[in-house]
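Trainee: Need coordinates for the below:
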Amino acid sequence: MEQFGVLTLGSRLKRLSDYLFAQVQEVYVQCDIPISATYFPILKLLQTAGGLSVVEIAEQLHLSHPAVSKQTTKMIKAKLLEKKVDERDQRRSSLRISANGEDAMFRVEPILIELKILIEEAAAFSSRDFMESLAQLEAQTMDGRLADKVLDRLHCIHIESFKSSHQDDFYALNMAWLKAHFPTQITEYDHLVLLNPQTHVLEKGGNVWVATRRANKKGGKDRVLGAVVLMVNGNGSVAEIQKLSVVEHCRRKGIADALLSHVIDFAMSKGITTLTLETASNLNAAKSLYRKHGFVEKTPHKPSIYERTDIYMEKQLKDAL
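Mentor: Modelled structure (predicted):
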């Protein structure tokens, strides 16, 4: 449709609307919330305004009276709304959100917060051409993964040791990070480690952990949201943290913090006395995270194998067992 420009604007907006409703509905189903995504505007309005008639709802939401009447009838049947007849005029009635409706809206609130964040990020472009902006928004949101992204941000993570089933996701999330920050500085060693951590990390005495969201459905696949590598040196007293990465849509959710804490606790339990890492001066969030965990910048003992890194940091584990 894009090739026909503004002539398909209505169809493209409806397609986007239908897609968003379907993705939100998928989240509701996964979270066992018993409402339809299409109910939200009416529920939110009544939650804010109190009792309103069908006509008043239609006027405030700029919808047709028959459409609102049909929707509210379903919502009354689902016990999300209550109908109250005016004692002074039996011909008049108002609709109010029920206790069930209030409970559903309370459970929906965290979902809406995460959805708002993701859509605002997808819509954060500077183009002044509306059709170009629409195309960018479609590309950012209509990838079939919006529901999964919301669920990723909603659910708790589990940190576990690397398994072969994590291989593809481990490679994909690290390569996505490298392409986003250092697209021209991806090395052969990056590919070797990411394609075969079993050989290049685990069999050399290192460790790989992944942060996952457990599958909601039986038989479903866990989603890898973050990962980190720890390489231990020959005598076991010093170890280097590598490949700490988190999927873009889950950043600022504490996943990198949890992974780094896990590595530090593991290192202490193994008697490692010094943790090292390399980062880049343009990665402000990473530098803040490392400093928060007690890493300090030092002069490197040897040149880095990576052109993209220009900061060397260490943390002394005084309480190592």
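
Trainee: going forward, measure contacts and count neighbours with C-alpha atoms only.
Mentor: Noted.

Trainee: residues of the lengthiest helix in the chain that come out buried?
Mentor: Longest among the helix segments of the chain by residue count, using DSSP state H, is helix 99-122. Counting neighbours by 16 or more other Cα atoms under 10 Å, one finds that the buried residues in helix 99-122 are G101, E102, A104, M105, V108, I111, E114, L115, L118.

Trainee: chain center to it, what's the gap?
Mentor: 14 Å (Cα atoms, centre = their mean, to the nearest Å).

Trainee: Could you list every helix and strand in contact with that helix?
Mentor: Helix 99-122 sits against helix 40-49, helix 130-141, helix 146-154, with contacts defined as 3 or more Cα pairs under 8 Å, 6 or more residues apart in numbering; DSSP states H and E.

Trainee: what sits up against the first one?
Mentor: This means helix 40-49. With contact meaning Cα atoms under 8 Å, 6 or more residues apart in numbering, helix 40-49 is reached by L52, I57, L61, L95, R96, I97, G101, E102, M105.

Trainee: Just flag the most distant two among the residues you listed.
Mentor: Farthest apart among these by Cα to Cα are L61 and E102. That separation is 19.5 Å.

Trainee: Deepest in the core, which of the helices and strands packed on helix 99-122 is it.
Mentor: Compared across those, helix 146-154 shows the largest average neighbour count, a mean of 20 (mean count of other Cα atoms under 10 Å).

Trainee: one more, for comparison:
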Amino acid sequence: MYLTSLRELAIGSRLKALSDYFYQAVDEVYRASGAGIESRWFPVMRFLRDVGPTTVTEVAVAIGQTHSAVSQLADRLVEAGMVVRQRDPGDGRRSVLALTDAGERALGALGPVWLALRRGMAESLGPRMLDLLDAIDGCEQALADKPLVASVLEQRASLAREAVQVVPWDAAYADHFRRLNQQWLERHFRVEDLDRTLFADPESLVIAPGGAIFFALYAGEVIGTCALLHEGAGVYELSKMGVDENFRGLGAGRKLLDAAIAAWRERKGVRLFLESNSRLGRALGMYERAGFVRQQAIRPGSHYERADVYMVFEGP
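Mentor: Here you go, the predicted structure:
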């Protein structure tokens, strides 16, 4: 499932989908059992039965929902005849929610259904049911101790002080070389056989012949990469430039490009070229600003099917 790959970034969406699934499943069970309530009514009705007449605010705090959400749900319950709003006997200035006789009767008949739900969930989910409940308990406590917004904003402030760093080849980052390049190739073109060969063994095919591979790191995360391929006789190709599209605006692409040009100069290279595609306007602009000049024709014997732009470095 796509959302699974997004991990923490999609936790709200995944929990929402899971919540909707449980609501729908329980509603279907209630309908099949002839119950007169809906699954979303359960927390409020059960709390009122267990505690007695209570204010909307107290219900909201107890079940972890907003005052507005509980108030709207209370309106529905009043319309359904399950709940009534009445003056608080102890404080006539405020109103409380109380179960009606119809609400009491509806809940009183649900014992067998709730037992079936408990056992059915245990059968369907197995030990994961207890794991899920324990995880929810733990998350609720952790979020009460350290609210999520505060934690995220602290991290964001810390990250704002970080700068992109470019580091040379490290075998520990080899999969990022493949990942970042494959990501943009699949988005804009397709992965060619030459790409796959290079991804399979970059150390032998790039580093060993005298080339270089660089990685852009942001707060320890690999967000970009590029390669300097040695063609022989002092001729080098700038290739495999890939930056995670979620980290635009940090200057990672230009820093990688500058590192590759510096490496070419250190190697006393006599010619540096690249092949690209006219659809990649942003990248072509960066290459031009760095000193690459577009040639009138594509490179003779071009490596790639996708290449329709040939550029040669002329300085500064």
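
Trainee: Pull up the aligned stretch in structure 1 for stretch 78-96 of structure 2.
Mentor: Aligned by TM-score structural alignment, stretch 78-96 of structure 2 corresponds to no residues of structure 1.

Trainee: distance between the ends of that stretch?
Mentor: Using Cα to Cα, to the nearest Å, the end-to-end distance of stretch 78-96 of structure 2 comes to 12 Å.

Trainee: now do stretch 200-218 of structure 2
Mentor: 25 Å.

Trainee: What is the corresponding segment of structure 1 for that stretch?
Mentor: Going by TM-score structural alignment: stretch 200-218 of structure 2 matches residues 195-213.

Trainee: if you line the two up, which stretch of structure 2 does stretch 251-259 of structure 1 fall on?
Mentor: So stretch 251-259 of structure 1 sits over residues 248-256 in structure 2, by TM-score structural alignment.

Trainee: Quick check: end-to-end length of that stretch?
Mentor: One end of stretch 248-256 of structure 2 sits 13 Å from the other (Cα to Cα).

Trainee: I would like the residues contacting that stretch, please.
Mentor: The contact list for stretch 248-256 of structure 2, computed with Cα under 8 Å, 6+ apart, reads 163-164, 166, 214-216, 223-226, 241-243, 286.

Trainee: Report the buried members of these.
Mentor: Buried among the contacts of stretch 248-256 of structure 2 by 16+ other Cα under 10 Å: V164, V166, F214, F215, A216, I223, G224, T225, C226, M241, G242, V243.

Trainee: what's the closest non-adjacent residue to the third one?
Mentor: The spatial neighbour of F214 of structure 2 that comes closest, neighbours along the chain excluded (Cα to Cα, 6 or more residues apart in numbering), is P168 at 4.5 Å.

Trainee: ditto for the second one
Mentor: Nearest residue to V166 of structure 2, sequence neighbours excluded (Cα to Cα, 6+ apart): A216, at 4.5 Å.

Trainee: Now do the same for the aligned partner of V166 of structure 2 in structure 1: helix, strand or coil?
Mentor: Taking TM-score structural alignment, V166 of structure 2 has I159 as its aligned residue in structure 1. Following DSSP: H, G, I helix; E, B strand; the rest coil, I159 of structure 1 is assigned to strand.

Trainee: can you tell me which of the buried ones among the contacts of stretch 248-256 of structure 2 are in strands?
Mentor: Here DSSP state E is the test, and these give V166, F214, F215, A216, I223, G224, T225, C226, M241, G242, V243 as lying in strands.

Trainee: sorry, back to before: ok, so of the buried ones among the contacts of stretch 248-256 of structure 2, who is nearest S71 of structure 2?
Mentor: Nearest to S71 of structure 2 out of those is I223 (Cα to Cα; 46.3 Å).

Trainee: show me the contacts for the residue nearest to F214 of structure 2.
Mentor: Contacts for P168 of structure 2 (Cα under 8 Å, 6+ apart) come out as A212, I213, F214, F215.

Trainee: Next, the mean deviation of the helix or strand hosting D258 of structure 2 compared to structure 1.
Mentor: Taking DSSP states H and E as the criterion, D258 of structure 2 maps to helix 252-266. Superposed on structure 1, helix 252-266 of structure 2 shows a mean distance of 1.3 Å to its aligned residues (mean Cα distance after the TM-score superposition for structure 1).
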